[in-house]
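Asker: below is the sequence, then the predicted model.
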Amino acid sequence: MALNFHQLHIFYTVAERGSFSAAAQALHMTQPAVTMQVQSLEDYFGTKLLLRSTKRIELTEAGRTLMPYAQKSIELIRDTDQAMASYTKQLKGKLQLGSSLTIGEYILPRLLGPFGQEYPHIAISMKVMNTTQIIEEILNHQLNFGLIEAPVSHPDMHIEPVMKDELVLIAPTNHPLAGKSDVTFEQAMEYPFVLREQGSGTRLVMEEQLRLQSIDPAQMKIVMELGSTGAVKSAVEAGFGLSVISSSSIKHEVALGLIRVIPLSNIVFKRYFYSIYLKSSLLPISAVSFLSFLRERDLEQWL
C-alpha cells in the first residue's frame, strides 16, 4: 500500500475537527469511510495515530508528529492548484461564494464579466451577506469561500488579502466643505455624518484608521446609521451629512455630479478585501482560478 494525499487530508481533518463524525460532514463522506481511511493510514505506518474516546479524538505521539507533514501536504496541493490555475481554461462547474455588501454590490459585478470571458464554462453563484453569515455558510459547506471587507480571526478559517480598496470622504454637492482641497478629518468632524452600521467592514476600517491617528471616532456627530452602502449614498445626496465610503462604490454618483469627494490632507483610508475559507478543506479548482484571477490581474482596468 502506498501513502496517498487523500488519507493525509482525512487524518488532518479528523484531528482538526476532533471527531470522525465532524470530519465526515466536512469532507462530505460517510463516517465509516473516514474511519476506514484513517485505519488504512495507521496500517501503513504500523502505529496508532489517534486515540478514540467517547468525548473527543486525541492524537498519539505519532499522530502529533504526522500533523505538520499532513498540513504541509494540504498547503502543497493548494499551491499546486494556484500555480496551474491560469492554464485550466476549460474548467466546468459551479462556483459558490459569499460576498460582503460593498464587494458584492459594487466590485464583483464589474469583474465577473472579464472572469467569465476567460472561464466561460464556470457558473458563479454569489450570495451578498454580512461577514458572520458568510463564515456560518462556509462552516456548513454551503459556500466554497467568501470575500469580506475587514480581516477576522477564526480558528478554522484561512484569511488572505486579495484586493486593494480606499475609503474616501464624500459630501452633498452644496456642502460647505465641497470643493475644498486641504480639509483635515478634524474639520470634517464639525459636521454631521451618515455612516454604515456598527460592525460593518467599512465602519471597522474607518474607525481603526482614525484611532491610529489619535482621532476618537466617538467624537463624530453621527446623525444616521444605515445598513447598506446604497442607503448611505442616498442620504448624503439628500444632504443629511458627510460619510466615509469605498471609492469603488461612488463612481456613478460622482460622474453625474450627485455627490462630491473631499480630499483629506491628514489621513488615508487604505484597506484590503480578504478571501476567507476553511483551513482544512481544499478549494475546487474553479475557486482557486477565481482567486488567482483577483490576485494576478490589473483589476483597475475594470473598476
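Answerer: Arrived safely, thanks for sending.

Asker: make it CA atoms for all contacts and neighbour counts henceforth
Answerer: Fine.

Asker: the spatially closest residue to Leu50 that is not a sequence neighbour: neighbour count?
Answerer: Once flanking residues are discounted, Leu50 sits nearest to Leu59: 4.6 Å by CA to CA, 6 or more residues apart in numbering. Using other CA atoms under 10 Å, Leu59 has 18 other residues around it.

Asker: repeat that for the one 10 residues further on.
Answerer: Look at Tyr69: counted by other CA under 10 Å, it has 13 neighbours.

Asker: show me what counts as buried in the helix or strand encompassing it.
Answerer: Assigning secondary structure by DSSP states H and E places Tyr69 in helix 61-84. With burial defined by 16 or more other CA atoms under 10 Å, the residues of helix 61-84 counted as buried are 63, 66-67, 70-71, 73-74, 78, 81-82.

Asker: one more to weigh against that first structure:
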Amino acid sequence: GYEVVRQEPFVGVVAADHPLAQQSAVSWADLTAYPLIVREEGSGSREILENLAHAANVTFAEFPQVVTVNNPTAIREVLLQGSGISFVYRSVVAEALKYGKLAVLPLQAGQLRHDLDLVYPRDSYFADDYRQWAAALKKR
C-alpha cells in the first residue's frame, strides 16, 4: 500500500554563480553544454529525470559528462562546488536556495511536481500505523 505524503517540485538546479542561473530562460539544449549530476540507476529521481529528458528529445549521452551520485545530499554538495547541473526535489536544496547559494534553472518547460509517497507492505500488520505516519507527514 501507499499514501501520498505531498507533491514536491522537481527542479533543475545549479550553483548561484553558474552561467545558466543568470539567464531568464533555459532550454534543454542549453543544459547539454554542462556536466549532468544524476542519481544512481533504479532511483525514482533518475527515472523522473530520464522521462523529462526523453520528453524533450534529449538523452544523457548528449551531456559532456554524466556523474552518478547515490545520495541527494551529496548531489547538493557537488552543485555547491559549481560542478554541473542536476534535477532534485526542491526540499533537498531549499536551504541553499534560501541563502542564495544555489539557483533553480528557469527551464522553458516549467517545473514538474511529483508525488512523494510512503510505501508499505499492503497486508502489513502495521498498515494502520503507516497511514497515521503518512497523515502526520502531510501536516508538516
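Answerer: Here it is on my side, so go on. Small disclaimer: the values here were computed from a predicted structure and weren't measured.

Asker: related to what we said a few turns ago, the residue nearest to Leu50 of the first structure against Leu51, yeah?
Answerer: Yes - in this structure, Leu59 of the first structure is within contact of Leu51 by CA atoms under 8 Å, at 6.0 Å.

Asker: so what sits against both of these two?
Answerer: In terms of CA atoms under 8 Å, 6 or more residues apart in numbering, Leu59 of the first structure and Leu51 are not both contacted by any residue.

Asker: all helices of the second structure, in order?
Answerer: 28-31, 44-55, 72-80, 90-98, 127-139 (DSSP state H).

Asker: right, and those - which one's nearest Leu107 of the second structure?
Answerer: Of all the helices of the second structure, helix 28-31 sits nearest to Leu107 of the second structure, with 7.6 Å by CA to CA.

Asker: ok, average deviation of the closest one from the first structure?
Answerer: Comparison of helix 28-31 of the second structure with the first structure after fitting gives an average deviation of 1.6 Å (mean CA distance after the TM-score superposition for the first structure).

Asker: what range does that helix cover in the first structure?
Answerer: Per TM-score structural alignment, the counterpart of helix 28-31 of the second structure in the first structure is residues 185-188.

Asker: circling back: now, of the helices of the second structure, which is deepest in the fold?
Answerer: Mean neighbour count (mean count of other CA atoms under 10 Å) peaks for helix 72-80 among the helices of the second structure, with a mean of 18.

Asker: picking that back up, could you dump the buried residues of helix 61-84 of the first structure to JSON lines with distance to Tyr12 of the first structure?
Answerer: Output for those, formatted as JSON lines (distance: CA to CA, whole Å):
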{"residue": "Gly63", "distance to Tyr12 of the first structure": "9"}
{"residue": "Leu66", "distance to Tyr12 of the first structure": "9"}
{"residue": "Met67", "distance to Tyr12 of the first structure": "6"}
{"residue": "Ala70", "distance to Tyr12 of the first structure": "6"}
{"residue": "Gln71", "distance to Tyr12 of the first structure": "7"}
{"residue": "Ser73", "distance to Tyr12 of the first structure": "10"}
{"residue": "Ile74", "distance to Tyr12 of the first structure": "9"}
{"residue": "Arg78", "distance to Tyr12 of the first structure": "15"}
{"residue": "Asp81", "distance to Tyr12 of the first structure": "19"}
{"residue": "Gln82", "distance to Tyr12 of the first structure": "21"}
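
Asker: which among those residues gets closest to Ser281 of the first structure?
Answerer: Taking CA to CA as the measure, Ser281 of the first structure lies nearest Ile74 of these, at 8.4 Å.

Asker: from Asp17 of the second structure, how far out is the spatially most distant residue from the centre of the second structure?
Answerer: Largest separation from the mean C-alpha position in the second structure: Tyr125, at 32.8 Å (CA atoms, centre = their mean). Tyr125 of the second structure is 51 Å from Asp17 of the second structure, where distance means CA to CA, to the nearest Å.

Asker: OK, contacts around the residue sitting nearest the centre point of the second structure?
Answerer: The centre of the second structure sits closest to Val88, judged by CA atoms, centre = their mean, with a distance of 1.5 Å. By CA under 8 Å, 6+ apart, Val88 of the second structure lies in contact with 10-13, 45, 72.

Asker: turn these into CSV, including distance to His114 of the second structure.
Answerer: Below are those laid out as CSV (distance: CA to CA, whole Å):
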residue, distance to His114 of the second structure
Phe10, 7
Val11, 10
Gly12, 14
Val13, 16
Ser45, 10
Pro72, 16
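
Asker: ok, and those in the first structure?
Answerer: Counting by both residues aligned by TM-score structural alignment, their matches' CA atoms under 8 Å, the members of the contacts of Val88 of the second structure that carry over to the first structure are 10-13, 45, 72.

Asker: how much does the longest strand seen in the second structure stray from the first structure?
Answerer: Scanning the second structure for the strand with the most residues, using DSSP state E, yields strand 2-15. By mean CA distance after the TM-score superposition for the first structure, the fitted strand 2-15 of the second structure averages 2.0 Å away from its aligned residues in the first structure.

Asker: Arg203 of the first structure -> the second structure?
Answerer: Aligned by TM-score structural alignment, Arg203 of the first structure pairs with Arg46 of the second structure.

Asker: can you tell me which residues contact that match?
Answerer: Contacts for Arg46 of the second structure (CA under 8 Å, 6+ apart) come out as 38-40.
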